[in-house]
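Novice: no FASTA, just this:
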């Protein structure tokens, strides 16, 4: 055998027949991919956050102002209630003083009334007078 024949035989033995070789997997299909979009600006998001923060601060300020105003009004009304309560107590004291027996007798004398000497009752069933009523003396 010649050198060429030996090379062919060794080559034939070294590599299996083409039918025996495994077939490579089908190549994936390529598709067109768009380029990534440019990054969006964050300005609208930052402005929205600042607007929310401003609204929250403004509402807290208004709420605080309303509460302070309510506290002043409550203090004023509390003072007025105390003053009116004291006036009512003073008027009750004056009424009690004027309703005392000595003050009632003095007011009755000022009106020309005289004390009665005796008391009597009229019985409605038969129209009789009971007790010892006497006419008051002329004043």
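Specialist: Noted; the coordinates are in hand. In this text, all values refer to a predicted model and were calculated from it rather than measured experimentally.

Novice: please make it C-alpha for all contacts and neighbour counts, starting now.
Specialist: OK.

Novice: and the strands in this protein?
Specialist: 120-122, 129-131 (DSSP state E).

Novice: Throw the ones you listed into JSON lines and include mean neighbour count and distance to residue 56, thanks.
Specialist: Compiled in JSON lines, those are given as follows (neighbours: other CA atoms under 10 Å; distance: least, CA to CA, whole Å):
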{"stretch": "strand 120-122", "mean neighbour count": "11", "distance to residue 56": "82"}
{"stretch": "strand 129-131", "mean neighbour count": "11", "distance to residue 56": "87"}
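
Novice: okay, pairing it with this:
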């Protein structure tokens, strides 16, 4: 240590500390032990609510899956019925075409007692005359 620093430290010690008013000293505060509040809440309602939500979600998924499967079966049944009806329509159309053939119509007419016409004629409405060579049915036969 140098002589100069020794003088400074001794000079610093020589001066008294400035007088400051000291606050009145109060007695030290008493510290008390505080216990943590006892938790009265349990997790049971929360767990039950979560389980109810989960059960509801699973039940709704099951019901939705069941409804979709039932809808699929109904769609399959209706598709089969539509196929049968389509086939029936085609069969009836073919039967109609067969019965509308000229030979079939002539045979059906004879079965009903009809006879073929011998000649054709037509009436002129302006003067009421008959033209052509009409003959009574079955007379030429």
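Specialist: Yes, it's here. Everything quoted here is computed from the prediction, not taken from an experiment.

Novice: to residue 70 of structure 1, which of the strands of structure 1 lies closest?
Specialist: Taking CA to CA, strand 120-122 is the member of the strands of structure 1 nearest to residue 70 of structure 1, at 63.1 Å.

Novice: quick one: that closest one to structure 2 mean distance?
Specialist: Its aligned residues in structure 2 lie a mean 1.2 Å from strand 120-122 of structure 1 after superposition (mean CA distance after the TM-score superposition for structure 1).

Novice: for that strand, the distance to its chain's centre please.
Specialist: 68 Å (CA atoms, centre = their mean, to the nearest Å).

Novice: same question for stretch 111-126 of structure 1.
Specialist: 67 Å.

Novice: quick one: terminal-to-terminal distance for it?
Specialist: 34 Å (CA to CA, to the nearest Å).

Novice: what sits up against it?
Specialist: Residues from elsewhere that reach stretch 111-126 of structure 1 (CA atoms under 8 Å, 6 or more residues apart in numbering): 108, 128-137, 139.

Novice: how about a cut-off of 6 Å?
Specialist: When contacts are defined by CA atoms under 6 Å, 6 or more residues apart in numbering, stretch 111-126 of structure 1 is touched by residues 128-134, 136.

Novice: now swap in stretch 131-139 of structure 1 and tell me
Specialist: 116, 118-120.

Novice: please repeat the previous calculation with a cut-off of 7 Å.
Specialist: 114, 116-121 (CA atoms under 7 Å, 6 or more residues apart in numbering).

Novice: longest single helix anywhere in structure 2?
Specialist: Secondary structure of structure 2 per DSSP state H: the longest helix is helix 44-99.
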